[in-house]
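Asker: with the input below, show me the fold.
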Amino acid sequence: MSKPAALLLNLGSPDSTSIPDVRRYLEEFLSDDRVLDIPAWKRSLILKLFILPKRPAESAEAYSEVWTDEGSPLIVTSFEQQKLVSEQCDMPVYLAMRYGNPSTADIVKQIVDDGVTDLFIMPLYPHYAMSSYETAVVAAMDEINKLKPSMKTNLLQPFYQDDDYIEALVDSAKPHLEDDDDLLLFSYHGIPERHVQKSDPSHAHCLVRDDCCVTPHPCHATCYKHQCLATTKAFIDKIGIDQSKTAISFQSRLLRDPWLGPYTDFELKRFGKEGVKKIKVMCPAFVSDCLETLEEIGMRGVEEFTSTGGESLTLVPCMNAHPSWIKFLSNRINKWEQSLGAETKTLSSAT
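Answerer: Purely as a prediction, here's the structure:
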């Protein structure tokens, strides 16, 4: 007998703000060859000599700025999302993190032990990137294939311009955009330029030509930059903002390799110097507020902008537990369940 379930996948957080916990988390995260996609010996050397000696203490201090009484904002919000989605679905909804806890390995084991036969895997990333969407899916499938290869799986595709996702994004952001500020900045999580090029199956389009993101091409199915631009355009069209009062940038770069630009921290300083006084910042690559939104933009970003002449920077919250976002997720699960029922009926009639 079929027993379906859904699995929500997100990035993760350290277990606490202690330096050992943050170090453990960073080591797991940065040891992923889809995040630091360099030879293993070089990755290990960089971690041991340059990143892990100092960064855990710096990151622990940053995490302490946003940590709540309940724990990590990302984890707390993700569990709230799981609870609300579960209430609108007739099947179990599990939650796992790519790094840290609840770990993908532990939750997949629980899913197998619970007798699930059909699993809908739902990476909570609107856009495709090898360092987020892809690695989360691969980690989950590795565990499934190890423990129960007979399990049937389906996958939520990147939903960067899905009408219902854009509507949820607009619904959650609109109340925070009522003031007539000078600029709305869409700040997306950055990735190295080489990740974009690696994800281009043709290896002859992405970042090869200046108009690569707006010229239709099959590689857009796995092009992070194109998908970020598509989300921005769809949002602007839906909400009706003057495009001349918007901008796009990319944040959270690591090491010295070329990353997608323009860089958010550079742009915030430039805007302040050029006389922009009031700015709002949205982070559509994140569905839940986390260190990268609350601290990097809501604290450091404010300082970067105001230190060069800006007056105020307001962080627009992520969708978090907004009803439209919860509805988006639960509707996708319910539609998948309906498709399972239709498939069962078809098989029954065929026999």
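Asker: could you use CA atoms for every contact and neighbour count after this?
Answerer: Will do.
Asker: touching the host helix or strand of Asp106 from outside, list them.
Answerer: Element membership for Asp106, per DSSP states H and E: helix 104-113. Applying Cα atoms under 8 Å, 6 or more residues apart in numbering, the contact partners of helix 104-113 are 94-98, 139-140, 143-144, 147-148.
Asker: other SSEs contacting the following helix or strand past that helix?
Answerer: Moving toward the C-terminus from helix 104-113, the next helix or strand (DSSP H and E) is strand 118-123. Applying 3 or more Cα pairs under 8 Å, 6 or more residues apart in numbering; DSSP states H and E, we find strand 118-123 packed against strand 4-10, helix 135-147, strand 152-155.
Asker: most tightly packed of those?
Answerer: strand 4-10 (a mean of 24; mean count of other Cα atoms under 10 Å).
Asker: number of nearby residues for Gln243?
Answerer: 13 (other Cα atoms under 10 Å).
Asker: I'd say it and Ile236 touch.
Answerer: Yes - Gln243 is within contact range of Ile236, at 6.8 Å (criterion: Cα atoms under 8 Å).
Asker: about what we covered before: want to throw the helices and strands packed on strand 118-123 into a markdown table with distance to Asp106?
Answerer: Shown next, in a markdown table, are the helices and strands packed on strand 118-123 (distance: least, Cα to Cα, whole Å):
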| stretch | distance to Asp106 |
| --- | --- |
| strand 4-10 | 12 |
| helix 135-147 | 9 |
| strand 152-155 | 18 |
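Asker: could you also give me the structure for this next sequence, so I can compare it with the first?
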Amino acid sequence: MSKKVILLTNLGSPNSFQVRDVRKYLREFLMDKRVIDLPFLSRWLLVNGIIAPFRAPRSAKKYKTIWTKEGSPLIVLTQKLVEKVAHATGLSTYMCMRYGSPSPKVAFEKIVSENPNVEEVVLFPLYPHYAMSSYETAVEHVKQWWQRGNYNFKLTVVEPFYNHPLYIKALAETIKPFLEDEYDHLLFSYHGVPERHILKSDPTGQHCLKTEDCCRQPSGAHKYCYRHQVFETTRLVVRQLQIPDNKYSVSFQSRLGNDKWLGPATADVLSQLPMRGVKNLLVVTPAFVSDCLETLEEIRQEGRETFLSAGGEKYQHIPCLNLDDTWVNTIAKLI
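Answerer: Sure thing, here's the model as predicted:
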């Protein structure tokens, strides 16, 4: 019976690739005010009247291409990660999802049932970088269920680890084997966010996106700036692997809607690189620690097709950290 237990939290996934389950998942995901930050009525009409009905069938087809016999890759990988973290730490370890199942409520009930003397739950968000639509919403969601349950145990939250030496080492070590063969370019593709999210998260109200080099200028805003943090992750990994400046770049994927998002867009970069002489491309997706729809379908499948159709010759998506032992040990040490 552990007095201290670990709770991993990740994005979530539909229960199946059937349209009805994907539609339900999309509604929960997109109705999150930290994802689509519009007034409730406008958000409800947009999600339920336009996005979910039309996007669900297309998304269902995409989920079907990555679904395994065990289920959703993200759910399966997180379940296996729970087992490995428990083994590495010697602590009871559980998981919950921001959207879908299992919910924080289910996780907390299981924790209390199996650990009646629990005094502390350490929440480890599986997001290296701070963003209101990922790390922040996941943490706040868990906190709300913790407060509603009036539990006796303390809830401790692990902060974003985008620049932690152990995380950088783990990420670099997963990339390194792919650099041993000849390659032209390494693309760091991060999940995109609207620029207004960056501005909303700026506690100073006067730093983010005000100048071209704002992410390189010291500021208290960096603690909450997704753009700064992904650039810093890239800088540290590139330095550790000694990758020349002309052999890597950063882009942002998974856009939704017509608002201005962080750029350049990954799809645009993939179609332009062959025209710049890049024929042999590596792509890594460090915003995700577990392979999922955005990495397996959007980058590994669609990205490959875009690059090769534009004249590229060789394309390799580098898997996420997933169940890598160095990554598991990193989680154990961060906790």
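Asker: returning to what we had before: what's the closest of the helices and strands packed on strand 118-123 of structure 1 to Ile75 of structure 1?
Answerer: strand 4-10 (8.9 Å; Cα to Cα).
Asker: hmm, who's touching that closest one?
Answerer: Under Cα under 8 Å, 6+ apart, the answer for strand 4-10 of structure 1 is 78, 82, 91-98, 116-125, 136, 333, 337.
Asker: likewise for stretch 73-84 of structure 2?
Answerer: Outside stretch 73-84 of structure 2, the residues that reach it (Cα under 8 Å, 6+ apart) are 8, 10, 12-13, 66-67, 70, 93-95, 290-292, 322-323, 328.
Asker: and for stretch 320-329 of structure 1?
Answerer: Around stretch 320-329 of structure 1, the neighbours that count as contacts under Cα under 8 Å, 6+ apart are 77-78, 80-81, 84-85, 164-165, 167-169, 171-172, 287-289, 319.
Asker: where does it end up in structure 2?
Answerer: Aligned by TM-score structural alignment, stretch 320-329 of structure 1 corresponds to residues 322-331 of structure 2.
Asker: for stretch 165-175 of structure 1, same thing?
Answerer: Using TM-score structural alignment, stretch 165-175 of structure 1 pairs with 167-177 in structure 2.
Asker: can you give me the helices for the stretch 251-351 of structure 1?
Answerer: For the stretch 251-351 of structure 1, the helices defined by DSSP state H, counting those that start in this stretch cover 264-273, 302-306, 323-350.
Asker: same list, those helices, but as a markdown table with distance to Leu45 of structure 1 please.
Answerer: Shown next, in a markdown table, are the helices of the stretch 251-351 of structure 1 (distance: least, Cα to Cα, whole Å):
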| stretch | distance to Leu45 of structure 1 |
| --- | --- |
| helix 264-273 | 28 |
| helix 302-306 | 32 |
| helix 323-350 | 41 |
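Asker: so who does the counterpart of Cys283 of structure 1 in structure 2 touch?
Answerer: In structure 2, Cys283 of structure 1 lines up with Thr285, judged by TM-score structural alignment. The contact partners of Thr285 of structure 2, by Cα under 8 Å, 6+ apart, come to 188-191, 295, 318-320.
Asker: just those residues: which are in strands?
Answerer: Judged by DSSP state E, those include 188-191, 318 as members of strands.
Asker: what's the most distant pair in those?
Answerer: His191 and Ile318 (15.3 Å).
Asker: which residues does stretch 180-190 of structure 1 contact?
Answerer: Contacts for stretch 180-190 of structure 1 (Cα under 8 Å, 6+ apart): 228, 232, 245-253, 259-261, 264, 276-285.
Asker: are any of those residues buried, and which?
Answerer: 228, 232, 246, 248-253, 259-261, 264, 276-285 (16 or more other Cα atoms under 10 Å).
Asker: okay but Lys260 of structure 2 is in contact with Phe252, surely?
Answerer: No - taking contacts as Cα under 8 Å, Lys260 of structure 2 lies outside contact range of Phe252: 12.0 Å.
Asker: which parts of the stretch 151-300 of structure 2 are strands?
Answerer: 154-157, 185-191, 248-253, 280-284 (DSSP state E, counting those that start in this stretch).
Asker: just how off-centre is the third one within its chain?
Answerer: Yep, that's strand 248-253 of structure 2 we're talking about. 15 Å (Cα atoms, centre = their mean, to the nearest Å).
Asker: next: the second one.
Answerer: On the basis of Cα atoms, centre = their mean, strand 185-191 of structure 2 is displaced by 14 Å from the centre of the chain it belongs to.
Asker: that strand to strand 248-253, inter-axis angle?
Answerer: 30 degrees (axes from the mean of the first three to the mean of the last three Cα atoms, to 10 degrees).
Asker: got the buried residues for strand 185-191 of structure 2?
Answerer: 185-191.
Asker: that strand vs structure 1, average distance?
Answerer: Superposing on structure 1 places strand 185-191 of structure 2 at an average distance of 0.2 Å from its equivalents, by mean Cα distance after the TM-score superposition for structure 1.
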